[in-house]
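A.B. asks: please find the sequence and the predicted model below.
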Amino acid sequence: MTIPVLQESYIAADDTTPQETARRLATEFAATAAERDLTGGTPKLERDALRASGLLALSIPREQGGLGANWQETLLVVRELSKVDSSIAHVFAFHHLMLATVRLFARPDQWRPWFEHTARLNWFWGNALNPLDERTISRQVGHWQEFSGKKSFCSGATDSEMLIVSAYRQEGNHELVVAAVPTGRTGITVLQDWDNIGQRQTDSGSVNFEKVRVEDNDILSEPGPLSTPFSCLRPLLAQLILTNIYLGIAEGAFEDARHYTLNEARPWHRSGSRQTDEDPYILAHYGEFWVSLESARALTDMAAAKFDAAWNKQNQLTEEERGQVAISITSAKILATRIGLDITSRMFEVTGSRATHAGLRLDRHWRNLRTHTLHDPVDYKIKELGEWALKQQYPTPTFYS
C-alpha cells in the first residue's frame, strides 16, 4: 500500500494542535511502516506529507511565519511519530535540529531569511555536519570557500532543500567550518548508500562535495559553533531529540505488543489461564514495562522543560545553567536507552513465538533502537554522569555532550 500525498486536510489549523496533526499523520504512516522497513530507501511520499502538514515550520517563531512551538511541544510531535515510524521521526527531528543550528551559530540577518523561506516554501533541511568525519576540506579561493571531500551519516540529505555542512580548513589550525547551503548546489552529490539493519528510511548515507562554492554569507561564524553557553545548547538539543526518539520507539513497541497480546497471543498450556491476559507472568512483564515507561517519560519531559527555560535565556545563559541542562538530558537519555532496548527485546516474551513472523516485522523496533543508540556510546554518557555525581563536574561541551 502506498500512502497518498496529504494536502490541505493536514495543514495545521487554528483549532488543530501539532500533536493532533502528528497523530493523524502517524495513523497513515503506520499502515505501511513494516513494508517500508523492508524496502528501505527514501520515504518520499511521507516526507511530502510532512511538508503539506505545516509541521516543518513547527519550531520556527511566528515572526518568521512559523507555528512558534517551544521545544517541548516540538519533541512531543517527534515522539508521536517515533511510535509508528522512527525513520520519519528522525528526519523530521533533524530538520528542526538543523534550524536550531543556524539559529544558534549564525547572525540574525542569516537565520531570519532562512526561517522565512522554510516556513513559506516548506523547505526540508538535511544533515551533513558530522564533525567526526574529517574528510571534507575547506580552502580559501578568492572571496569564497571551496568544500571538497565526503561526509558520512548524512541523515535526511536526500530530498532536502538545504543542508548543514561542515568542513575543516586546509589552512591554519584545521578549524571547523559550518555552513548552510542549498542541496542542489553545483558539486553536491547525495549518495544512495544507506542500507543498515535499522532506521532504514533515514537516508543516513554519504554526500560528496566536489569543489562546492561556499559564500561568506553561507558560513555560520557569528557567534559560530559552540562559542557561547547559548550556542552550546545545540548538542544538548541533539541529545534530547535522540532521547525522545528512543522513548517513542519504546512506547510504540509497547503498544504493538499490547495489541498482539490481547488479540493474537495464546496462553501457554501450563499457565492454567484461559486467556493470555490472565497469565500472571505476562501481567508482571506489562507492569514492569509500564513503570519503566512512566519513569522515562517523567525524566524526558523534565529535561525538555529545563531545555526550554535555558533556550529562553538566550545570550544570558551561563555555563553552569547549561551544565545543569546537560545533566538532566544525559540522565533521561541513559534511562530511555536502557528501557527502550529492554522493552523492544522483551516484548516477544509477552507475545509468543508467532509474533516473530517476518511479515509483522516487530523486530524493527529493536533494530531501529539498536542502530540509533550506537550514535554515541551510552557508556560515555554514564561516565559523564558519574563525573557529575562524584565530582560535581559538568560535561565539557562538544558536539556529543
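C.D. replies: That came through, no problem. Numbering: from 1, shown residues only.

A.B. asks: from now on I want contacts and neighbour counts done on CA atoms only, so please keep to that.
C.D. replies: Fine.

A.B. asks: was I right about Leu317 contacting Phe230?
C.D. replies: Yes. With contact defined as Cα atoms under 8 Å, Leu317 and Phe230 form a contacting pair (5.9 Å).

A.B. asks: check it against this one:
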Amino acid sequence: MTVNLLCTRRTPLEIARDLATEFARTAVDRDATGGTPKAERDKLRSSGLLSLSIPGQFGGLDADWSDTFEVVREFARVDSSIAHVFGFHHLMLATVRLFATPAQWQTWFSLTASNNWFWGNTLNPLDTRTVVKRHTGWREFSGQKNFCSGANDSEMLIASAIDETAGGKLLIAAIPSARSGIILHNDWNNMGQRQTDSGSVTFKRVRVEESDLLLDPGPLSTPFACLRPLIAQLHFANIFLGIAEGAFEEARQYTQEEARPWFRSSATHSSQDPYILSHYGDFWVALQSTRLLVERAGQVLDAAWAKGPALTSEERGEVAIAIATAKVAASRNGLELCSKVFEVTGARATNASVALDRHWRNLRTQSLHDPLDYKLHELGEWALNRTPPIPTFYS
C-alpha cells in the first residue's frame, strides 16, 4: 500500500529520474565488477515501478508501452544493465498476458503488484537443450539455458522447454524462481551489459504444474499474441537510444569542461572548434531522428495493444515494420555515436576513470541479440514487395 501511495504523489517518470540519479553514482564501479545489482533491484522493488505496466484494476500503475519504455530509456542513459532487466521484467509480464488465460495472468498480475515480484527470463527458443518429460497432471523440465537475463534475484521466471513427444513443440511456463531443481549460475562475464545476469540456468527435474503452462492461447498463436516479440524488439530500441543519449550527455560535459582544442585549431576552447561542432551537429540529427522513430513505434504498439484479440495480421505487420525501422536506426546511430564521442573528447577521455567506453560496450553487446542484417532483409521485403515479416520470437 505504501508503494502505491508513493506513486500517486509523483509520476513514474519522476520516480525513475530520481532512481537514475542514484544509479549513476555507482554505475561505473558496478560495470567494472559485474554481478547482480542487488541493492539497485531492491530499490526498483520499493519504488513501485515493477507494477508500471500492470493495469490499475490489478494493483498496477496502468502505464501504456510508450510510458513504460520512457522509463526504460531513462535508466539506460546511466545504467543500461538496470534498464535491460527492468524492461525484461515487463516483457515477462506481457508474455503471460499474451500467452496465458485471463485467470492465469490476472492472478499473476495481482500477486506481482501486491508483492513487488521481479520477473526474470529463461525463455530462449533457440536454445533447445531443455526438454519436457510428461507425467500425469504435470510436466518435468530438464536441461540448460543460456542468456537468462534477470533470472538471478527474481521471484518468478518465464521458462521454456521442448516437448519431443509432441513433435518438438515449444512449451512455456511461469514458475517460481525458488522452485526445487532450478540452478542459477553466476557465469555472465561479457564485455558489456555486465549486470544483466544474462548467464546460464540449469533445470534439474523441475516440476511444472499444468496451471503453470501458458497454453491458451499459447505462444505466437494469434496476431495479438505475436506482439510479444515486437515488444522485445522495441525494448531493445529504447535501450539503444537511451545509451546513445547518455553517451552524448557525458561527452558534451567532458567537451565543455575537460577537452582541449588541437594545436592547429583557431578556437581557444574545444566547444568552439569547427570540427567538433560539426560532430555534435551529426550527433544531434542522429538522436532526434532516432527518437522520432522510436516514439512513433511506441505509439503504433500502444494502438495495437489496445485492440487486444481483435488485432489483425495486417495490423500486426504494420507494428512489426515500425518497430524494426526504429530498432535499425537506434542500433546504427547509437553504435556510431558511442564510437565517435572520442572524436570530440580526445585522447584523455580514454582513461578508464572516465568510462566513456562502457556505452559502446553495452550497446554493442545488446545489439548482437539478433542480427541487424536479417532485420534489414525483413524491411527490404516490405519496402520492395510489401511482404510483412513472418512472426517469430525475433520478428
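C.D. replies: Looks like it came in fine. Everything numeric in this text was worked out from a predicted model, so none of it was measured.

A.B. asks: just to revisit the earlier point, which residues are in contact with each of Leu317 and Phe230 of structure 1?
C.D. replies: Common neighbours of Leu317 of structure 1 and Phe230 (criterion: Cα atoms under 8 Å, 6 or more residues apart in numbering): Ala310, Trp311.

A.B. asks: out of these two, which sits in the busier spot?
C.D. replies: Phe230 (23 against 18; other Cα atoms under 10 Å).

A.B. asks: the more buried one maps to what in structure 2?
C.D. replies: Using TM-score structural alignment, the equivalent of Phe230 of structure 1 in structure 2 is Phe224.

A.B. asks: quick one: furthest residue from the center of structure 1?
C.D. replies: Gly272 (44.4 Å; Cα atoms, centre = their mean).

A.B. asks: helices of the stretch 301-401 of structure 1, start to end?
C.D. replies: 319-346, 364-373, 378-391 (DSSP state H, counting those that start in this stretch).

A.B. asks: do you know which of those helices lies nearest Ala69 of structure 1?
C.D. replies: Ala69 of structure 1 sits nearest to helix 319-346 of all the helices of the stretch 301-401 of structure 1, at 19.5 Å, using Cα to Cα.

A.B. asks: where in structure 2 does the closest one fall?
C.D. replies: Against structure 2, helix 319-346 of structure 1 falls on residues 313-340 (TM-score structural alignment).

A.B. asks: one step back: my guess is the residue farthest from the centre of structure 1 is in a strand, correct?
C.D. replies: No. Remark: Gly272 of structure 1 does not belong to a strand; assigned using DSSP: H, G, I helix; E, B strand; the rest coil, it is coil.

A.B. asks: can you pull the contacts of the match of Phe230 of structure 1?
C.D. replies: Taking Cα under 8 Å, 6+ apart, one finds Leu98, Ala304, Trp305, Gly308, Pro309, Ala310, Leu311, Thr312, Arg316 in contact with Phe224 of structure 2.

A.B. asks: for Thr11 of structure 2, see how far away it is.
C.D. replies: 29 Å (Cα to Cα, to the nearest Å).

A.B. asks: and the helices in structure 2?
C.D. replies: 2-9, 12-33, 38-47, 65-76, 80-99, 102-115, 228-257, 274-307, 313-345, 357-367, 372-385 (DSSP state H).
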